[in-house]
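# Provided below are the primary sequence and the corresponding predicted coordinates.
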Amino acid sequence: AIGAMKPEPFMYRASCELIGADTSDYFSRDQVMMIGDSIQRDCYAPREVGIRGFFLNRRGGEGFKSLTDFADHVLATSSGLAS
């Protein structure tokens, strides 16, 4: 619908604009976070436009093992319990 696909920076910016999310302060407590199973498209590329991208690695190793683990991280971060 927006004429772009991951990992094009415009896709991330336009998606944030559509939901009213501000990516200007990467280190604020209110930063935009996303997760996905492509380390390049869902983790590294979003970081280039101010989104904290995380890797969903259900096989173990680097990244989050489940969406529940990620949700727990987001909730802890928003309440100031995690960094």
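It's in.

# C-alpha from now on. contacts and neighbour counts both.
OK.

# which of the three states applies to residue 35?
At residue 35 the chain is in strand, as set by DSSP: H, G, I helix; E, B strand; the rest coil.

# wait, it touches residue 45, no?
No. Between residue 35 and residue 45 there is no contact under Cα atoms under 8 Å: 11.5 Å.

# show me the common contact partners of those two, please.
Listed contacts common to residue 35 and residue 45 are residue 53; contacts here mean Cα atoms under 8 Å, 6 or more residues apart in numbering.

# what about residue 73, neighbour count?
Using other Cα atoms under 10 Å, residue 73 has 16 neighbouring residues.

# okay, one more to line up with it:
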Amino acid sequence: MGDIRVRVKVFASIRDALGEGEFVLSLPEGSSVESLIKSLKAKYPQIADILDCSFIALNEEYALREASLRGGDTLAIIPPVSGG
């Protein structure tokens, strides 16, 4: 098995914490949304709590964390809205 490349888009507080709104992540073939999230938590521990409660969209449709990823997918991570 090889690696796949997934485009990751982040918004609001996650984008602010990372300093960028979009990047490409390489993962092992057969990875799930959850494995991508775990990878991000390890790389960016400052956003781990936000990732736990964020919505996930895979190719512009809401997705479960168990969903499988394929090369060329686009994953959007949408943190909860806050404010008053």
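Here it is on my side, so go on. Note that the coordinates shown come from a computational prediction; the quantities given were computed from them, not determined experimentally.

# report the TM-score for the pair.
The TM-score (TM-score structural alignment, normalised by the length of structure 1) is 0.32; 44 aligned residues with a Cα RMSD of 3.5 Å.

# next secondary structure element downstream of the lengthiest helix in structure 2?
Ranked by residue count, the top helix of structure 2 under DSSP state H comes out as helix 33-43. Counting by DSSP states H and E, the next helix or strand C-terminal to helix 33-43 of structure 2 is helix 48-52.

# in that next one, what counts as buried?
For helix 48-52 of structure 2, the neighbour count (16 or more other Cα atoms under 10 Å) marks 48, 50, 51 as buried.

# could you dump those residues into JSON lines with distance to residue 22 of structure 2 added?
JSON lines is the format used below for the buried residues of helix 48-52 of structure 2 (distance: Cα to Cα, whole Å):
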{"residue": "48", "distance to residue 22 of structure 2": "17"}
{"residue": "50", "distance to residue 22 of structure 2": "17"}
{"residue": "51", "distance to residue 22 of structure 2": "15"}
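
# what's the closest of those to residue 5 of structure 2?
Lowest distance from residue 5 of structure 2 to these (Cα to Cα) belongs to residue 51, with 19.9 Å.

# surely that closest one and residue 37 touch.
Yes. The pair residue 51 of structure 2 / residue 37 is scored as a contact, 7.1 Å apart, by Cα under 8 Å.

# residue 36 of structure 2 and residue 27 touch, don't they?
Yes. Shown here, residue 36 of structure 2 and residue 27 form a contact pair, counting by Cα under 8 Å, at 7.4 Å.

# what's the spacing between residue 69 of structure 1 and residue 54 of structure 1?
Distance of residue 69 of structure 1 to residue 54 of structure 1, computed by Cα to Cα, to the nearest Å: 11 Å.
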